[in-house]
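S.K.: Below: sequence and its predicted model.
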Amino acid sequence: MSEYAGAWLNALPTPSLGNLLDDDCLRITVALRLGAAVCQPHRCQACGREVREDGHHGLSCAFGISRGSRHSAINEVIKRAIVSAGVPAIREPPGLCRADGKRPDGMTMVPWRHGKALLWDATVSDTVAVSHIVGSTAEAAELRGKRRPTNTGHTLNSKVAICLFRWPSRHLAPARKAKP
């Protein structure tokens, strides 16, 4: 398990920081952490697949309503972390597209390294998905990040891929920190 996997257990719930969980979120988070039942078994209304009582399907359903908001929240946390370090940054920079037509998740507004702005792209890998093979999620995410087109038409950017895991796996290597 990652060194930081349980860090949320020590966080003080502060509304101004956005980390105060409501009763339902806390109940679900603790149930997931303990492996307790989260819901009654049923069929997902969005995709039609069977949902088990462990509630893991809601974390990986491609048609889930909270998927976009979770991705947005992760990118907001990354941006705030960069800004709190004194580096101005923006999310989804306009006019900057990869070869596949998608935009990076964010960019620093000043040079980061070797005179180049830093681009980031957050990926969340699901270690509890039915298709997950123990130990392969981190490797697959790293390969996806390497294969993802990086040509934005600008040679003034350096790129970092940020991979997060929905559920800790004891087979994952410790987190690697990006070098400035």
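M.R.: That came through, no problem.

S.K.: contacts, neighbours, all on C-alpha from now
M.R.: Noted.

S.K.: Report how many residues lie close to residue 25.
M.R.: 11 (other Cα atoms under 10 Å).

S.K.: ok, now how distant is it from residue 32?
M.R.: Counting by Cα to Cα, to the nearest Å, the gap from residue 25 to residue 32 is 11 Å.

S.K.: what do you get for residue 164?
M.R.: 17 Å.

S.K.: Would you verify that residue 118 is located in a helix?
M.R.: No. Read with DSSP: H, G, I helix; E, B strand; the rest coil, residue 118 is strand and lies in no helix.

S.K.: That one and residue 105 touch, don't they?
M.R.: No. Checked against Cα atoms under 8 Å, the pair residue 118 and residue 105 is beyond contact range at 10.9 Å.

S.K.: ok, structure two:
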Amino acid sequence: MTEIGKHDALVLLTQAAFIPRLSYFLRTSPGPSQQKSDEFNNELHMGFQKIFNVFFDDKGWKQAILPVNMGGLGLGVVAELAPSAFLSSAAATAALQDKILPMDVAYQDDLRLETFRRWCTVYGDIMDINVCSQKKWNEPSLNVSKSKLEELNDSPSDKARLMAVRSELGSAWLRAIPSTACGTRLVNGSISEFMLETWAAGGVRLGSGRQARHSAMNDYICKLFQKANIPAVKEPAGLLSESNFRPDGYTLVPWSQGCCLSWDVTFPHTLAERYINYTAMEQGSAAVKAADFKNTKYKDLNDNTSFCSDLCGDIWPSG
């Protein structure tokens, strides 16, 4: 895994080979002992750090093992998921087992009953043994892990970070198939940096590379207009008669209802001091506040110009 691209390695681990195969194994057996599970999880932890060249502390690893929709990488924990996987599989195949086994012999699945008793000891008698959905069996374990993680992340910045990465767009890149032709393959540095700032112990570098991303995004927007045969210029002067402010771009022909379009690219940071009190409470609030600021900043544009604040979240797309 260390010899291939990190994005490809991540997909192979979580979507193609490792995690799917592990899930199948857990559904066909009651699971290894606690000692073996701990050894396996430790190897997974160390291997993941080596492949992606990041360090996961205890708090970061607790987040990484959660499903993607809960803000994790979807790695899972063998000791916690093994009983759920086995019980759901046993319930789903119970009818088939009854048909295969001799009808004249009383049969009792002691292994299934023992696994169910151990599961109830940990999470309580809240589930019927005949439930076939592994998702439902996993819910109590995941809710406990989620609660423990939230207890460890009680500061406003931690709450904002967790809320952002749990959003639909915040972890969308984890579901993307790496394809150079489609432009969805991330370079190794981007993978490591994102893991460092989202799950690992490296913290977040506010504003790192913001100017470069701003210029790249503005160039990209201009190229899109050029491909559409719409002439546009960057940073036009004179649109505001009483101010030196200049938007990032402006179309030279009417865009809508006889008005030209001007835009301004902004990268609001989820953890910036001016937004942290909002992003700790609601996803995407940094983008909303930044849009309000830009609209106020350019409210004096003449009547022949429509303004659009082009917002891209810094670190997390949700802002």
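M.R.: Received it, and whenever you're ready, just let me know what you need. Fair warning: this is a prediction, and the values are worked out from it, not measured in the lab.

S.K.: Which residues outside stretch 100-120 of the first structure are in contact with it?
M.R.: Contact partners of stretch 100-120 of the first structure, identified using Cα atoms under 8 Å, 6 or more residues apart in numbering, comprise 75, 79, 87-94, 96-98, 121-122, 149, 156-162, 180.

S.K.: Of those residues, select the buried ones using a PyMOL command.
M.R.: Here is the PyMOL selection string for the buried members of the contacts of stretch 100-120 of the first structure, based on 16 or more other Cα atoms under 10 Å:
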select buried, resi 75+79+89+90+91+92+93+97+121+122+157+158+159+161+162
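
S.K.: which stretches of the first structure form helices?
M.R.: For the first structure, the helices defined by DSSP state H occupy 23-34, 57-60, 67-84, 136-147.

S.K.: which one of those helices has the most crowded surroundings?
M.R.: helix 57-60 (a mean of 17; mean count of other Cα atoms under 10 Å).

S.K.: Tell me the counterpart of residue 117 of the second structure in the first structure.
M.R.: Taking TM-score structural alignment, residue 117 of the second structure has no aligned residue in the first structure.

S.K.: Residue 117 of the second structure: neighbour count?
M.R.: 14.

S.K.: try residue 35 of the second structure
M.R.: 10.

S.K.: tilt between the helix or strand harbouring it and helix 188-198?
M.R.: According to DSSP states H and E, residue 35 of the second structure maps onto helix 34-52. Interaxial angle of helix 34-52 of the second structure relative to helix 188-198 (axes from the mean of the first three to the mean of the last three Cα atoms, to 10 degrees): 130 degrees.

S.K.: Which part of the first structure matches whichever helix or strand comes after helix 34-52 of the second structure?
M.R.: Toward the C-terminal end, the helix or strand that comes next after helix 34-52 of the second structure (DSSP H and E) is helix 58-64. Alignment note (TM-score structural alignment): helix 58-64 of the second structure is unmatched in the first structure.

S.K.: Tell me the spacing between the residue most central in space within the first structure and residue 154 of the first structure.
M.R.: Centroid-nearest residue in the first structure: residue 124, 3.8 Å away (criterion: Cα atoms, centre = their mean). From residue 124 of the first structure over to residue 154 of the first structure the distance is 26 Å, taken as Cα to Cα.

S.K.: just checking, residue 83 of the first structure touches residue 90?
M.R.: No. Counting by Cα under 8 Å, residue 83 of the first structure stays clear of residue 90, with 9.1 Å between them.

S.K.: Redo the helices of the first structure as CSV? Include distance to residue 13 of the first structure.
M.R.: Output for those, formatted as CSV (distance: least, Cα to Cα, whole Å):
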stretch, distance to residue 13 of the first structure
helix 23-34, 11
helix 57-60, 23
helix 67-84, 16
helix 136-147, 30
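
S.K.: among those helices, which is nearest residue 128 of the first structure?
M.R.: Across these, residue 128 of the first structure has its closest neighbour in helix 57-60 (8.2 Å, Cα to Cα).

S.K.: Report the distance from that closest one to the chain centre.
M.R.: Here the centre of helix 57-60 of the first structure is set off from its chain's centre by 14 Å, with Cα atoms, centre = their mean, to the nearest Å.
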